[in-house]
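S.K.: Sharing a sequence plus its predicted fold:
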Amino acid sequence: MSNPLIQAFFVGRAVAETLNQQVESALTNFMSELGKFDAEQRENLRQFTEQVLERARREEELSMQGRTSGYSSDYGSAPNQEQDLQAMIDDLRAEVAELRAELQRYRVNRSV
């Protein structure tokens, strides 16, 4: 290898191959870590979803237990329950009307 031009060619070729191997290795490691991260995040999301659904199911059961105990106590009070329901609807309508009036006052005061 007395010719410096030939020596430079082989050195350049070796540098390119080594660089290519390192880039390939880094890319492979990156893709592997990305795959692990994706799998972990999917598992975390699945666990979170399960926790939310379980909590919602428990809350629903607790809510239904409270309602069934209140409703099953006396079947003769159905007219009374209808009056209570109507009273609740009337209260909600009044509250909505009050909120609408308050919103209207806010809009008028804001535009002045």
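M.R.: Alright, I've got the coordinates. Numbering: from 1, shown residues only.
S.K.: contacts, neighbours, all on C-alpha from now
M.R.: Fine.
S.K.: Tell me how many other residues crowd Tyr71.
M.R.: Neighbour count of Tyr71, defined by other CA atoms under 10 Å: 13.
S.K.: one more structure, for comparison:
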Amino acid sequence: MSNPVTEAFFFGKALAEVLTEKAEDTLTNTLSEFGKFDAETRERLRQFAEEVRLRAEIAKQQSENSSTNTTITVEVDSSVDLQELLDELRAEIARLKAELNKYRQK
């Protein structure tokens, strides 16, 4: 006959092993998904910055073609903070609006 205490011990040990394995699998999958999400987010931000840079280039070329003296320079660096980039673009827009108002008042 089996001793109930021994059976309980082995049952508890098996339960702990299974729970540990499941927890490891869950943590591994969660970290993997987070890594994918982070990589995808960085790629989307890089693509966004590239699109902004291209549009700025197009606007610059159109501006040069219409013989306007306004120059727009956008430098894209993958390590640039998106909020910082947006703040810089807003400041540039404000500066251009001020220049445009000066031009209109002449």
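M.R.: Structure received. Please read these numbers as outputs of a predicted model, since none were measured by experiment.
S.K.: TM-score for these two?
M.R.: The TM-score (TM-score structural alignment, normalised by the length of structure 2) is 0.63; 73 aligned residues with a CA RMSD of 1.9 Å.
S.K.: how about the helix or strand harbouring Ala14 of structure 2, aligned to which bit of structure 1?
M.R.: Using DSSP states H and E, Ala14 of structure 2 maps to helix 4-65. Aligning helix 4-65 of structure 2 against structure 1 (TM-score structural alignment) gives residues 4-65.
S.K.: The matching stretch vs structure 2, mean deviation?
M.R.: Once the two are superposed, stretch 4-65 of structure 1 sits an average of 0.5 Å from its aligned residues in structure 2 (mean CA distance after the TM-score superposition for structure 1).
S.K.: Roughly how far does Glu50 of structure 2 sit from Ala23 of structure 2?
M.R.: According to CA to CA, to the nearest Å, Glu50 of structure 2 stands 40 Å off from Ala23 of structure 2.
S.K.: Of these two, which one has the most company?
M.R.: Higher neighbour count among Glu50 of structure 2 and Ala23: Glu50, with 17 against 12, using other CA under 10 Å.
S.K.: Could you tell me how far the more buried one is located from Glu57 of structure 2?
M.R.: Applying CA to CA to Glu50 of structure 2 and Glu57 of structure 2 gives a distance of 10 Å.
S.K.: how close does Glu102 of structure 1 sit to Glu59 of structure 1?
M.R.: Taking CA to CA, one finds Glu102 of structure 1 at 34 Å from Glu59 of structure 1.
S.K.: scratch that, Ser32 of structure 1
M.R.: 41 Å.
S.K.: go on, Pro79 of structure 1?
M.R.: 28 Å.
S.K.: same question, Asn3 of structure 1
M.R.: In terms of CA to CA, Asn3 of structure 1 sits 84 Å off from Glu59 of structure 1.
S.K.: And these two? Which one has more around it.
M.R.: Between Asn3 of structure 1 and Glu59, counting by other CA under 10 Å, Glu59 is the more crowded of the two (12 against 7).
S.K.: show me the contacts for that one.
M.R.: When contacts are counted by CA atoms under 8 Å, 6 or more residues apart in numbering, Glu59 of structure 1 touches no other residue.
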